[in-house]
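Student: model this:
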Amino acid sequence: MEHSFLSSTSRQAMGPVTDSEIMNTLRSKFPGAKIINVEDTSGGCGAMFNVSIETSEFKGLTIMKQHRLVYDVLKDQIKNIHGLHLETRAPK
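Tutor: Below is the predicted model:
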């Protein structure tokens, strides 16, 4: 599945990153995910987020590789936020 991402210049012109933007990006990349939770922990200004994902796509991958997949998917949003806390896991 191919995804198009906005350039960081276009991204900045749109305003702060939102939890729904991150959620939509993750749902498009991990459509079979059992759990995707995104919480803006910066009080709504889009600077810090907690993200939790449980998907079978992480099965057999180390935590580092799971996180790398998420970072790659969110690369444009990450350029515009200060912090991202990830919890990733494969279903048991």
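Student: hey, let's count contacts and neighbours off CA atoms from now on
Tutor: OK.
Student: okay, strands next: where are they in this structure?
Tutor: Under the criterion DSSP state E, the chain contains strands at 35-40, 48-54, 83-89.
Student: pick the most buried one from those.
Tutor: strand 48-54 (a mean of 20; mean count of other C-alpha atoms under 10 Å).
Student: on that earlier part again, in TSV: the strands of the chain, plus distance to Pro16.
Tutor: Below are the strands of the chain laid out as TSV (distance: least, C-alpha to C-alpha, whole Å):
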stretch	distance to Pro16
strand 35-40	11
strand 48-54	11
strand 83-89	13
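Student: relative to Leu26, which of those strands is closest?
Tutor: With C-alpha to C-alpha as the criterion, Leu26 lies closest to strand 35-40 of the strands of the chain, at 7.6 Å.
Student: the closest one packs against which elements?
Tutor: Using 3 or more C-alpha pairs under 8 Å, 6 or more residues apart in numbering; DSSP states H and E, the elements in contact with strand 35-40 are helix 19-29, strand 48-54.
Student: contacts made by the last one with the rest, please.
Tutor: In this structure, residues lying in contact with strand 48-54 by C-alpha atoms under 8 Å, 6 or more residues apart in numbering are 19, 33-42, 81-91.
Student: I'd like the structure of this one too, to check against the first:
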Amino acid sequence: MISPQQVEATIKEKLPNAQVKVVGDGEHFEAVIVSADFEGKTRVKQHQMVYATLNEAMASEAIHALSLKTYTPNAWQAVSQV
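Tutor: This next block holds a predicted model:
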């Protein structure tokens, strides 16, 4: 079983400039990632970038389900002011 902190650390390792918050129960996780690396990329491409950081955990089925919310810094600022 993998912890939310381990998932968070893995994402931060591959996307070092990202702000990451992960919650979960050891199999099902929800992650919010804010990164300037997402600028100019579609939501699908942003999610692919995050999934790529977790490829090993996903392939081994340590992570059964992952819900992602990805934002650029500007988009996050707009959302968090609502």
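Student: re the thing from before, which stretch among the strands of structure 1 comes nearest Asn24 of structure 1?
Tutor: Using C-alpha to C-alpha as the measure, strand 35-40 is the one of the strands of structure 1 that comes nearest Asn24 of structure 1, at 9.9 Å.
Student: tell me how far that closest one is from the chain's mean position?
Tutor: In terms of C-alpha atoms, centre = their mean, to the nearest Å, the centre of strand 35-40 of structure 1 is set 9 Å apart from its chain centre.
Student: I'd like to check the angle between it and strand 48-54, please.
Tutor: Angle, strand 35-40 of structure 1 to strand 48-54, by axes from the mean of the first three to the mean of the last three C-alpha atoms, to 10 degrees: 180 degrees.
Student: alignment lookup: Gln5 of structure 2 to structure 1.
Tutor: Using TM-score structural alignment, the partner of Gln5 of structure 2 in structure 1 is Ser20.
Student: now do Thr53 of structure 2
Tutor: In structure 1, Thr53 of structure 2 lands on Val73 (TM-score structural alignment).
Student: and the gap between that match and Lys79 of structure 1?
Tutor: Taking C-alpha to C-alpha, to the nearest Å as the measure, Val73 of structure 1 falls 12 Å from Lys79 of structure 1.
Student: of those two, which one has the most company?
Tutor: Using other C-alpha atoms under 10 Å as the criterion, Val73 of structure 1 and Lys79 rank with Val73 on top: 19 against 13.
Student: how close does the more buried one sit to Lys92 of structure 1?
Tutor: Distance of Val73 of structure 1 to Lys92 of structure 1, given as C-alpha to C-alpha: 24 Å.
Student: now Glu57 of structure 1, nearest residue through space, not along the chain?
Tutor: Leaving out its chain neighbours, the residue that sits closest to Glu57 of structure 1 by C-alpha to C-alpha, 6 or more residues apart in numbering is Ala90, at 7.1 Å.
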